[in-house]
Structures are given as C-alpha cells and as structure tokens.
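>>> need a 3D model of the sequence below.
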Amino acid sequence: MKRTPKESADSFRKISRRGLILGGAQLGFAGLLTLRMRQMQVDQADEFRLMAEENRINIRLIPPARGQIFDRNGVTLAANEPSYRINLVREDAGDVEDVIARLRTLVSLDEDELERAMAEMKRSAPFLPVTVADRVTWDEISRVAVNAPALPGVVPEVGLSRSYPHHEMFAHVVGYVGPVSERDLARYEDPEPVLRIPRFQIGKVGVETKYEESLRGRAGAKRVEVNAVGRVMRELGRREGEAGADIQLTVDTRLQDYINARLGEQSASVVVMDLEKGDLLAIASAPSFDPNKFVRGISVADYGVYRENERRPLASKTVQDAYPPGSTFKMVTALAAMDAGLISPSETVWCPGHLQVGGRRFHCWKRVGHGHMNLENSLRESCDVYYYDLALKVGIDRIAEMSRRLGLGYAPDIPMSAVTAGLIPDKDWKERERGQPWVIGDTVNVSIGQGYVLSSPLQQAILAARLATGRSIEPRLVKSIDGVETPSRGGESLGLNENHLRQIRKAMFAVSNNRRGTAWRSRIVAEGMEMAGKTGTSQVRNITAAERARGVTRNEDLPWKRRDHALFVNFAPYANPQIAVSVVVEHGGGGSSAAAPIARDVTLQALYKGDPPLEAYPAADRDKIAEQQEQMKREREERRQVSSSRA
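Next up is the predicted model:
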C-alpha cells in the first residue's frame, strides 16, 4: 500500500529523531571514554607506570648474617658457618623422580628430609626452588656441580647456618636457633618480612632468643626482573644487609669445661659468680644436650632420648629448677633474728635432738642432739634445733623480709629461659594460694630451708655473694654488645649491720675449716685461699615415726629419686672474697659428701684459673686429686676430639 506524502514526512521525522538520540548517546559514550582514557594516560600515568614496574621488578630480601656470641675471653660460643644445600626446581627438572634417582648416586639423601621436600614441591609453584638436601659437604656440592648437565633443575646453593662449636657445654646458656614457626610469628603483632623467608632461623631459647632482635640484624634487598608468572629473569641490583650485633658473655669457657667434666653423669648444677661486677663466670647444668641438633629441626628419635632421660638434660637446672635450700637457708634465719635484736652470737640453745612445737616433734638431723649451741657452733655443725628455737622468736615475716634482701624470692634478671622466682612463703601467700592460715609449724620448717621455701642454684649463689660483700650484687651474664660494655651489677650496700655479717662469715669459715665443721673434709688448705661455706641437705620425702624408731634409711639404700638433694654454697678467699659458688646435686644425698667436694674443686679452679697445685688440698686427698685431674684431662681431650669430628 502506497504511503501518502504526509505519512512519509511523519515517518522521516521519527527516524531522524531516533537517529539523533542514538547518535547523541554514542557521542556521549565516546566522550566519556575519551575523558577516561585521558585521565588514565595523563592524570594517572605515574600510578599505572609504577604498577607496571612492580609487575616487572620485584624486591627480594637477603637474610642478614646473625651476630656471633663469645665468652669473656673471646672464645666463640655461637658462630655462623657456610651451609651447603641442594635445591630442585620442579619446572626445570621435568621428571622429578628420575632426577632424584640420579642425584642419589652422587649425594646421600635423608629420607625424612626428602619426603618433606616432595610434599613442599606439590604445594609450591613449579618455578620455586625446594631444598632436597641440607648441610651437604663441599665434596658433594662439587660432584653435583660437575654433573650439572645430567641434573636438570638441580641448583647447588651456599648460605649461613648457626653452629655451636662447644656442643653441650653452653646449651642451657646460649640456647639455640631454629626455623621460624607459625607459633613464632604469632608472638609478633606485625612480623618483619624477613621472618617469612623460607628456612630463616631465629632464637628459640637462652641468649639466642632473649637478644633475638640484636642478633638478627637487618635484611638486605635485591631488585630482580621477573616475567609474567613471577620467574626470576635477572638481578638488577642489591643492597647488602646489616649483620647482627656480636654479644660477649661473662662466662669462662675453660672453667665451664672443667665443671662439666667434674659433674660427669650426675644430675647437678654449678654457678660461679664474680664478686666485683656480678659476672657469672660459669653456670652449668648437667646432663646437657647438643643444641646443633635443634638448628635444622631435631628428629623424633633424638628428642625422645632427651625427653625420656630421668635426669632431664633439656632442663636448665641453674635457673629453671627450684629446690628446698635446706641448711644453706640457716644464715637467713640467723641474720633476721640478729637484725631484729632478738639474739646475740653468744646466746646458746639446748639441743636434745628435737623440739616440741604445738603438739608436734621437730627433729634435729643428729638424733642424740648437739647439746648447747651458739650461733657459730650451730652453723658449723648445722644444728636444726637452734633454728627451730629462733623461728619461734623471729617469726615468718622477718624471715621472709631478710630472704628477699639477700636475693631470694624473685627471678634474677638474666637472659636465660624460664628463670624461676623460687618461693619465699609468708602468711599472705599461704592464705592466697592454699586457702589456709599460717601456723607456727610452717615457720619452724622454713627456718631450716624446708617446708614451702624454694630457691634456684643461681639464687643460692646470689645469697652467698651478698653475705660475702654486704652489697645488693646481681648476676651479669652479658659483658658487652658490639664492644660496648654493659653496666656493672656490683650493687649498693644492703644496709645490714656489718658486725652481724662478720659473725655469719666467721661461722661459715668454721664450717669448712674447723674439725667439727660439716665441710671439714672439703677444706682448702692453701694459705690465703681458704673458703667459707655452708652445707645443705634437703629432703624430698617424709620420714615417718616408724622409720625413725627403727632407724632412718640411708640415702644410698633408697631409689635415686627418693634420695635427698645435696647443696653447698661458699665464697672465697675468706679474707678477701672474689667469687661465690653454689652447687646442687639432685638426689645426691648429703651436702657435705656430695656437693661440698665439687664446690671446693670448682672454687680452686676459678681462683687459680686452671688446675691448682696439689698443695692446695688436704694431704690425705692429694693422690686422689692428682688421679682425678689426670682422668678429667683425658676425658676433656676426648670430648674435644669428638667435637672436632662432629664439626
């Protein structure tokens, strides 16, 4: 049907209008697109250029060299050694199993480590290297390098790894490092990027962890060009990192080595403290463990051996364990009584072998009693009844206050792990922790270092040091950091009456140098080197009335874990104190028989800075000491040879 001219005109107008609307919309869209393109190409050019650059150039962290740790004489305790490892890039290897089979003919591969590496390959990008053999020898690295054409994807690599050349000797002090774990990262609110570097090592225990930030240093960085999938194409530049700070400790390797040999297989600890600056010259716990086994992750089998050992080699007994101090605590009770003006050194107490308190009989270690005892005699012969009587006069509050002044009841500030505060109980403590009122029998027990009171071997050394000097001396373990010496910890005056301290020192001298003293057999006879000390024996079991009636079972007749702990504290020389020593032998029996001989030998080694002349020992002991010294020299030489072979 033919349209009329009017209909044609109307149709044309409609089409023109729609065309204009559509054209305008297209023009508007094109304009907006042009404006956006201009904004991106001109206004935001720098931003997008940076994003493109970041896609092309990556920043990779370079692990810093960890600071080293030395003893007071510059002997290396923790070092960095070249660590050779073999990596495998799955993408380049092709048939991974075939390449590993060829690699086995050249290098010994640990099955557990290889299994971990295969699992890591499966969850990692194919172009990322994975370590299949760690701490391989230079000869093995050389064989791999020579056969490189036949080992596609295999990349030898060298880095730094922590090593402890003295193995067990300083394990509890220096500690060890290990790979960063998720638990380690959780300790930081915003972990440093360097902590996420694969196999990066940080301190786990001891000085290594307490000074982690100083020892770690600062990471370097390198600029690398990568392709679209992130594979490194070339290195464009690098900035080397800043090595960690070197730390010098106060310990003496020679003295520590002697102590370890002297303790042998015993479960024991020794602390030697310098009395001028508070330096810890030795702080040894036996048995010990090899920290090198923990650096790369200890095996289940090795860890099981340590964990199942009843003598607990993993425990740092010097600072982590707390024991009833036994009779070494009697000086505290005596000073508390004298400081309160309740006794004089000449006053005597009658000891019939026991004291009746509140319907309970408290026994002296000497069943028939000591007779009349004054202050000096009571310490010299370690009479218990004398201190039971003092307890009734002085009370727990004064004893607790004097304990804290002499360094007990708080955790010493040294960079070792799990440092215990021990325990100095009082009325508030028992009500708070036990929900029970304090009774007089509790005070009687505390007066001789039994009951609730606990102290560590380090605290015992501090006690001896403060008695010897009258100063608030504190232990110092770190001598310097990057050559800058740390402050002395010699301390200020305790404000105690010097006459009272003199009476205590005189009584301690009698312990070792009077024929009736409990440590007479362990005396030092060299003129000017005499020591003043105190034996201690702390019970780990209750002795029943029936057992007392038939005779107390001797320690040597009991199972090892039911025997008493043996303790000894001393300072020397008596006339001019230079060092304080504490010894604890777990389940060693009596302090006079087990701990005092060790303390005497260690004291002489520290004073003479090596083997003392035999004339320093009582004449009856010299043949035995000479034989002991020769045997220990042989054992130390054997250990050094073993250490060299391990290295």
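
>>> when you work out contacts or count neighbours from here on, use the C-alpha atoms and nothing else.
OK.

>>> contacts for stretch 58-72 next, please.
76-80, 160, 174, 194, 197, 200, 214-226, 240-253, 479 (CA atoms under 8 Å, 6 or more residues apart in numbering).

>>> buried among those residues? Need that as a selection in PyMOL.
Command for PyMOL that selects the buried part of the contacts of stretch 58-72, burial taken from 16 or more other CA atoms under 10 Å:
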select buried, resi 76+77+78+79+80+174+194+200+214+215+216+217+218+219+220+221+223+224+225+226+241+242+243+244+245+246+247+248+249+250+251+252+253+479
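
>>> before we compare anything, build this one as well:
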Amino acid sequence: MRRSPQDTATSARKISRRALFLGGSQLAFMGILGLRMRYMQVEQADEFRLMAEDNRIKVRLLPPARGLLYDRNGAVIAENEQTFRIVIRKEDANQIDQVLVELERLINLPPEDQTRVREELRKAGPSAPVTIADRLSWEAFSAVSANGPALPGVTPEVGLSRRYPLHDDFAHMVGYVGPVSDYNLSKMDVIDPLYRIPKFQIGKSGVESQLEEDLRGRAGSLRVEQNARGRIIRELGRQEGIAGANIQLTFDHKMQNFMQARLAGESAAAVILDIETGDVLASGSTPAFDPNLFVRGISVADYNALLENKYRPLPSKSVQGAYPPGSTFKMVTALAALEAGVVTSDETVRCTGHTEVGGRRFHCWKRSGHGNVNLVGSLRHSCDVYYYELAQRTGIENIAEMGRKLGLGDSYALPLPGMSSGLMPDKQWKLKNRGAEWVVGDSLNASIGQGFVLTTPMQLAVMTARIATGRAVIPRLVKSIDGVDQGIQGGEKIDINENMLRAVRQGMYEVSNSSRGTAYASRIADATLQMAGKTGTSQVRNKVVNNNNVPWEERDHALFVSYAPYDNPRYAVSVVVEHGGGGSSTAAPIARDLMLYALHGDLPPLDSYPSSQRGTISERFRNLPLRDTSGSDTEKSRA
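Okay, here's the model as predicted:
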C-alpha cells in the first residue's frame, strides 16, 4: 500500500527531529567530556602530577640528637659521636640474597650477620628499616655509597651514637643507653615511632633511663624520591627534629674521678653532699664498668665476667646497696633518747662490757667495758652498752621516728632507678612482715645499727648533713635542664632541739679529734678544716670472730660518716666498704681523703695530714689512677 505524500512528509519531520535530538545529545556529551578532560589536564594537572609522584615518594623519620649530660662545671659526661651504618628495606629490595652477596664484596659481612638480616627482614614490615652493618669505617661506608645503584633497597646512613668520655667514673649514676629491645616495647603503652628506627638508642639505666623523655627529643621527617629499584633520586623536603634537652647534673667530674680512684680495689660506695644545697657532688660505687661496652653491644664473655665478679660491679651500691649502719646509727638513738627526755647529755651509764636482758648477753665491742660514759663519751668511744640502756628507756617507736626525721627509710626523688629505701623498722613492720611481736632484744640490736635496720650510703650522707645543720637537707642530682635551674628542695629547720644537736655534734667532733676517739688516726691536721665523724662496723654474721680468720664474704662491713668544717659545715661524706673490717681502720681514712678533696677542690695538700702520715699519704696519691684534669681518656697520676 502506497503512503500518501502527507504521511511521507510527517514521517520525514519526525526522523529529522530525532536525528537532531540524538546529534545534539552526542554533541553535549562530547562537550562535557572535553570540558572535564580540560579541567583534569590543565586545572588539576599539578595535583595529579603529585599523585603520580607519590607512588615514588617515601617519608622517613629523622632521629633527633640526644641531649648531652654535663657536670656542674660544664664538663661533658655523656655526648654523641657520629657513626656510619647501612640499612635495607624489604619493599625496596628486589632480591635480598643477591644484595647481600654484592655487599659481601664491599664490606666484611659474616654469614651470621647475613642470617640475622634475613630473619629480621622476615619479621619486619615492608617499610621498616633493618640494619645490615653498624659502626662502619669511612672507607667501607664510601664503598657502599659509591655502589648504590647496584644495591636496591640499601641506604647508607650517618647517625649518632652515645659516648661516655669518662668511661667508668659515672657508670652507676649516669647509666648507659642501648638499642630498643622487644622487652622495652612490651612495657610501653604508646610506642613512639622513633623506637622503630634501627638501633635507636634509649636509656637503659641510671639518669639516662629516668630522664629519657627529656633527653630523647622529637623526630624529624625526610621526603625522598626513589626510582623503581629503590634508589634514592633526590630529596624533596626535610623537617628537622627537635634535639633532646641538655642536662646539667650536680656532680663534679674531678671529685667523682678521685672518689672512684680512692675506692679502687674495694667493694665499696661513697657519697659527698654539698650541705648547703643538697647537691650530690660525687656518688661512687666500686668496682665499676665501662658503659661504652653496653652502647656498642657488650660481648657475652664481658657480661658474664661482670655477673660473676663477687664484688658486684653492676649495682650502684651508693643508692641500691642497703647495709646495717652499725655505730653510725648511734646518733639517731642518742637524739631519740634526748628528745624523749629519758636521758640528759651529762648523765652517765656504766659499761661493764655487756648488758643482760631476758637471760641473753648483749656485748660491747670492748669486752672489758668503758666504765662510766655520758653521751659525748659514748660517741667518742662508740660504747654499745650505753645505747643498749638508751634503747630500753626510749623504745623503738621513738628511735624509728627520729631516724625518719634524719632521712632514713626514704629513697628521695632522685632520677635513679632501683633506689633502695633501706629499712627503719618498728613494731608494726615486724608484725606485718615477720608475723611476730617486737621484743626488747630487737630494740637493743637496732640501737647500735644492727638487727633489722638497713641504710644506704646516700641516706647516711643525708643523715649526717641534717645533724650538721639542723635542716631538712634533701639530695639533688639535676642542676638545670636546658639552662633552667631546677631549684633546691627542703632546707627547712628540723623539729629537733638545737641543744641536743650540739651535744651529738660534740661527740662526733671528739670521735675524730680526741686522742681517745675511734677515728683519731684519720683526723685532719688543719685546725680550720677539722672534721666531725662517726665510725661504724656492722656484722654480717652472728658469731664474733676476728675478721682476719674468716673468708672475705664473712667479714664485717666498715662504715664512716662525717661533715666538715666542724664549726661551719660545708660537706657531708659517707663511706661503706663491704667486708672491709673496721670502720676506723678502713672507711675513715677514705672518708678523710674525700672530705679534704672536697674542701680544697683538688688533690689535698700534705699539710692537711698529721706529719707522721705524710709520707704514706704522698705514696698513696702517687699511685692513684687519676684521670687528667681535662677529662680526656688518658689516665695518669697527678700526685
């Protein structure tokens, strides 16, 4: 059937409209697409270029410089030294085994180190760096750097490592740093990204560990561009980290070195306090160790040698060692009795050589007895029977309270780990910890610094400083942080009658300066610097036996505490020599040398000593292993 011309015209018009609509839609779509392409290619070109580059950009942490440690005079105690190392990242290394083979041709890379690297890479994340070799020589470092294109994923790095220029002098107080371990990470609630940096060092002991947050600093960042083989092409940006705080400690490095040298050969500890400020000028413990060994990775043989040494070189005896104070505790008992009003300074007690309580004899060190003694005489002769009597009159509660007033039983707020608080026992303590009632015999033992009483050398120095001044001297270890002085704590007057303190001080003066005093042989000859002190000998066994007839481990500890000058106290000193025998023969001579060094600020002049002793003293100083005054690594005698 033929269509009419009218139908044909109508159909043509419809087709034209559809064609126009379809063509218009196509043109509009193409226009929008063109505009979008123009927007992406022109207006957003920079953004997409950066997105493309980001596929090759890596951001790496920059470890900050660890803060330095100085002594009170500005001498460096802990510093940083430049080291060279090479690291590898799993995501950038194509064939690890081949890379290690190439490295072996350039540097000394033992099979065990290669095995370690493979194992650490297996455990590490794709971008985590693994140290291949550390502390490389400049020649080895340069060889690796020059062959970088053939070592995909390998990055030579220049870092900083801790160094202790004074070696063992401050090993126990300052401590040391070491690489972050899995154990360290397990103890952290929030892990600083810095700890993921290979061989990143944190404080492991001493001040280094306790002031870690101040010393560590904050990380920086580095943006680098790498090619497909993991080779760094260029540095795109760097944000430097914030270095750790520099900390000035209260120590005097020369005084510390003299102390360590003077204690050498003994298992001993000593403390020197500035009485006015409480500053710890020196705190020694012998034998010591070189902390640099731990920083570099101490060998098994060296570590076992430290562990097996019967003199225990690893603990800090001055703050971690707790010892029966022996007769150095008698000032506490005397002041407690005076304060309780159960005795006067002039009242005498007759010493026949022993006291009998409950059918048991408590002996005086002098078996023949001292006769009638008053407070000053009891300290001068160190009469035990006098204090047995005072203990029965005073009671342990009053004695313990006086001990706490004088700083015993306190570990103080010092930035040192593992500090012992010693033990200032009373009735409640024994019932709680021993499940038994306190008895009179316990009080008698405590009155002469035996039994349950334990003190540290630091506590004994504080006790002595408080007796000397009548003020609550508190030890201080940090002088300033980044130049900001940390202030002095304490110093307020102690609630002890000044007349009672004078009586005790007089007794301590006669210990050192009376011809019948137990430390007269260790007196200071210079009348302007005379020392007040107290000897102590604490038993480590119940049976009384001559120290020369028993093994070293069973001999008595030797102790001495002192302050000087007597009429204007400036320094307090405490000395403990483990198994040293008698306080008067072993500890007192050491304390005198330390005190004179503090008073003179250098090696004591011979005229400070009695003329009959000067030859011996001169010989002793000549043989001391003193470091030179510049604090260099070279040790030499300065006598």
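
>>> overlay them and tell me the TM-score.
Once superposed, chain against chain, the TM-score is 0.87 (TM-score structural alignment, normalised by the length of structure 2); 590 aligned residues with a CA RMSD of 2.8 Å.

>>> returning to that earlier point: so of the contacts of stretch 58-72 of structure 1, which ones are in strands?
The members of those that map onto strands under DSSP state E are 76-80, 160, 220-226, 247-249, 479.

>>> tell me how far Ser644 of structure 1 lies from Glu637 of structure 1.
As judged by CA to CA, to the nearest Å, Ser644 of structure 1 and Glu637 of structure 1 stand 11 Å apart.

>>> over to Tyr386 of structure 1?
From Tyr386 of structure 1 over to Glu637 of structure 1 (counting by CA to CA), the distance is 48 Å.

>>> and these two? which has more neighbours close in?
Just comparing Tyr386 of structure 1 and Glu637: by other CA atoms under 10 Å the higher neighbour count belongs to Tyr386, 29 against 12.

>>> which residue, other than its chain neighbours, is closest to the more buried one?
Closest residue to Tyr386 of structure 1 apart from its sequence neighbours, by CA to CA, 6 or more residues apart in numbering: Val349 at 5.8 Å.

>>> who touches Ala45 of structure 2 in this structure?
Not one residue lies near Ala45 of structure 2 by CA under 8 Å, 6+ apart.

>>> Val107 of structure 1 now?
So Val107 of structure 1 contacts Glu140, Val144 (CA under 8 Å, 6+ apart).

>>> give me the secondary structure label for it.
coil (DSSP: H, G, I helix; E, B strand; the rest coil).

>>> and the top helix by length along structure 2, which residues are buried?
When structure 2 is parsed with DSSP state H, its longest helix is helix 5-38. For helix 5-38 of structure 2, a neighbour-count test (16+ other CA under 10 Å) marks nothing as buried.

>>> how far does that helix sit from its chain's centre?
Centroid separation for helix 5-38 of structure 2 versus its chain: 86 Å, with CA atoms, centre = their mean, to the nearest Å.

>>> ok, now stretch 73-85 of structure 2?
The chain centroid and the centroid of stretch 73-85 of structure 2 are separated by 17 Å under CA atoms, centre = their mean.

>>> do stretch 27-40 of structure 1 as well
The answer for stretch 27-40 of structure 1 is 67 Å, by CA atoms, centre = their mean.

>>> same check, this time on stretch 567-579 of structure 2
22 Å.

>>> so it matches what in structure 1?
With TM-score structural alignment applied, stretch 567-579 of structure 2 matches the range 575-587 in structure 1.

>>> can you list contacts of stretch 404-421 of structure 2?
By CA under 8 Å, 6+ apart, the list of residues contacting stretch 404-421 of structure 2 from outside reads 173, 205-207, 209-211, 319-322, 332, 403, 422-424, 455-456, 459-460, 462-463, 466-467, 472, 474-477, 494.

>>> revised request: answer the last question for stretch 637-647 of structure 1.
Pro165, His166, His167.

>>> swap in stretch 76-86 of structure 1?
Residues from elsewhere that reach stretch 76-86 of structure 1 (CA under 8 Å, 6+ apart): 65-71, 131-138, 141, 154-166, 170, 174.

>>> in the superposed pair, what's the mean gap between that stretch and structure 2?
Compared with structure 2 after the fit, stretch 76-86 of structure 1 shows a mean deviation of 1.0 Å (mean CA distance after the TM-score superposition for structure 1).
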